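*Asks:* Sequence and predicted structure below; questions after.
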Amino acid sequence: MPRSVLSGSINSPKVDLIVDLGNPFLNLTFDGFLKIGTVAAAKVAAEEAYYVVKRGSLSHHNFEQTLKKMCKEGAYWGTVAGVYVGLEYGVERIRGTRDWKNAMFGGALTGAVISAASNNGRDKIVTDAIAGGAIATAAEFLNYLT
């Protein structure tokens, strides 16, 4: 019996904005901030577009609130990403090797730093560090699968 196989690949467009701050640490941190901040702003825009369609109208006030929310979410997500990328790079430089452990340490440190900056208690800081390390490690392992 004849068999047929469907194969192919989907390529996404690659958009890079190169800003050279003169230091690899700063370059990576800023790049992470911009890319993930843009993703967060796009997420808010998509959510708000859904609600506009659902309501059937868009007011000037709603549009202004959407822009503010996009900036706030973009700045928050971008900051977290910038801290993570910078810490992971720092861990890599200190350890002198590139592996999944850098993601784990970078994620744990990011979770702790962001939690501490939010004035959370000690238990919350520890659990956020554990969550950050777990999420970053899982993301790193997923990268190995592709």
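*Replies:* Noted; the coordinates are in hand. Residues are numbered from 1 along each chain as shown.
*Asks:* make it CA atoms for all contacts and neighbour counts henceforth
*Replies:* Noted.
*Asks:* Downstream of the helix or strand that contains Gly82, the next helix or strand is which one?
*Replies:* Assigned by DSSP states H and E, Gly82 falls within helix 60-95. Next helix or strand after helix 60-95 toward the C-terminus (DSSP H and E): helix 100-117.
*Asks:* Can you point out the buried residues in that following helix?
*Replies:* Neighbour-count burial for helix 100-117 flags 100-116 (criterion: 16 or more other CA atoms under 10 Å).
*Asks:* ok, now how distant is Ile94 from Phe105?
*Replies:* 11 Å (CA to CA, to the nearest Å).
*Asks:* swap in Tyr76?
*Replies:* On the measure of CA to CA, Tyr76 and Phe105 end up 21 Å apart.
*Asks:* Second structure follows, compare the two:
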Amino acid sequence: MPRTGIAKVNVVVDTGNPLLDRTVDGFFKIGTVAATRAAAEDVYHIAKKGSLSTKNVEESLKKMCKEGAYWGTIAGVYTGLEYGVARVRGTNDWKNAMIGGALTGALVSVVTKGSNDKIVMDTLTGAAVATAAEFISYVRY
């Protein structure tokens, strides 16, 4: 089955450094998705409530920025780590995604002051999600 979409936007980031390019690209792509999700959620709640105010709009914009920055940062860290792992290992395979995901999960957990058990669980979750996403990207419809 052919893939179709509503719109496709390609933005090229060229800082002259491949690591930085991938990190910034990941930040923008996933940050945009997170901000859009936050906006859609707020539109639903505002529509359900039946009234729109300046306060609603202001809170929604703050939430969009916060969510976009948070998830964009995580995506940027992940893509940068995955690229770095590939460069260190000298190969490009699914293991880079697994290691990058594990390192990202651990890093996010440590920064958010998780307990030892939470750090381990976040490391495993990061590795599992990144590896699954890598395998899914090879599936053809």
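*Replies:* Okay, I see it. Keep in mind that what you see is a predicted model, and the values were worked out from it rather than measured.
*Asks:* residues in structure 2 aligned with stretch 119-129 of structure 1?
*Replies:* Stretch 119-129 of structure 1 corresponds to residues 113-123 in structure 2, going by TM-score structural alignment.
*Asks:* Next: stretch 28-35 of structure 1.
*Replies:* Under the criterion TM-score structural alignment, stretch 28-35 of structure 1 matches residues 22-29.
*Asks:* contacts for that stretch?
*Replies:* Here stretch 22-29 of structure 2 makes contact (CA atoms under 8 Å, 6 or more residues apart in numbering) with 12-13, 69, 71-80, 83.
*Asks:* compared with structure 1, how much does that stretch deviate?
*Replies:* For stretch 22-29 of structure 2, the mean deviation from structure 1 after alignment is 0.2 Å (mean CA distance after the TM-score superposition for structure 1).
*Asks:* Now do the contacts for Val85 of structure 1.
*Replies:* Val85 of structure 1 touches 28-29, 32, 106, counting by CA under 8 Å, 6+ apart.
*Asks:* residue in structure 2 matching it?
*Replies:* Here Val85 of structure 1 is matched to Thr79 in structure 2, going by TM-score structural alignment.
*Asks:* same thing with Glu64 of structure 1?
*Replies:* Per TM-score structural alignment, Glu64 of structure 1 is aligned with Glu58.
*Asks:* any idea which residue sits dead centre in structure 2?
*Replies:* In structure 2, the centroid-proximal residue (CA atoms, centre = their mean) is Ala75; its distance is 3.5 Å.
*Asks:* Let me see the contact set for that residue.
*Replies:* 23, 26-27, 30-31.
*Asks:* What is the nearest of the residues you listed to Glu134 of structure 2?
*Replies:* Gly26 (14.8 Å; CA to CA).
*Asks:* Helix, strand, or coil at that closest one?
*Replies:* The assignment at Gly26 of structure 2 comes out as helix when based on DSSP: H, G, I helix; E, B strand; the rest coil.
*Asks:* ok, how many other residues are close to it?
*Replies:* Number of residues near Gly26 of structure 2 (other CA atoms under 10 Å) recorded here: 22.
*Asks:* tell me the contacts of Glu92 of structure 1?
*Replies:* Glu92 of structure 1 neighbours (CA under 8 Å, 6+ apart): 98, 102.
*Asks:* Then Lys72 of structure 1?
*Replies:* So Lys72 of structure 1 contacts nothing (CA under 8 Å, 6+ apart).
*Asks:* roughly how far apart are it and Gln65 of structure 1?
*Replies:* Distance from Lys72 of structure 1 to Gln65 of structure 1, by CA to CA: 10 Å.
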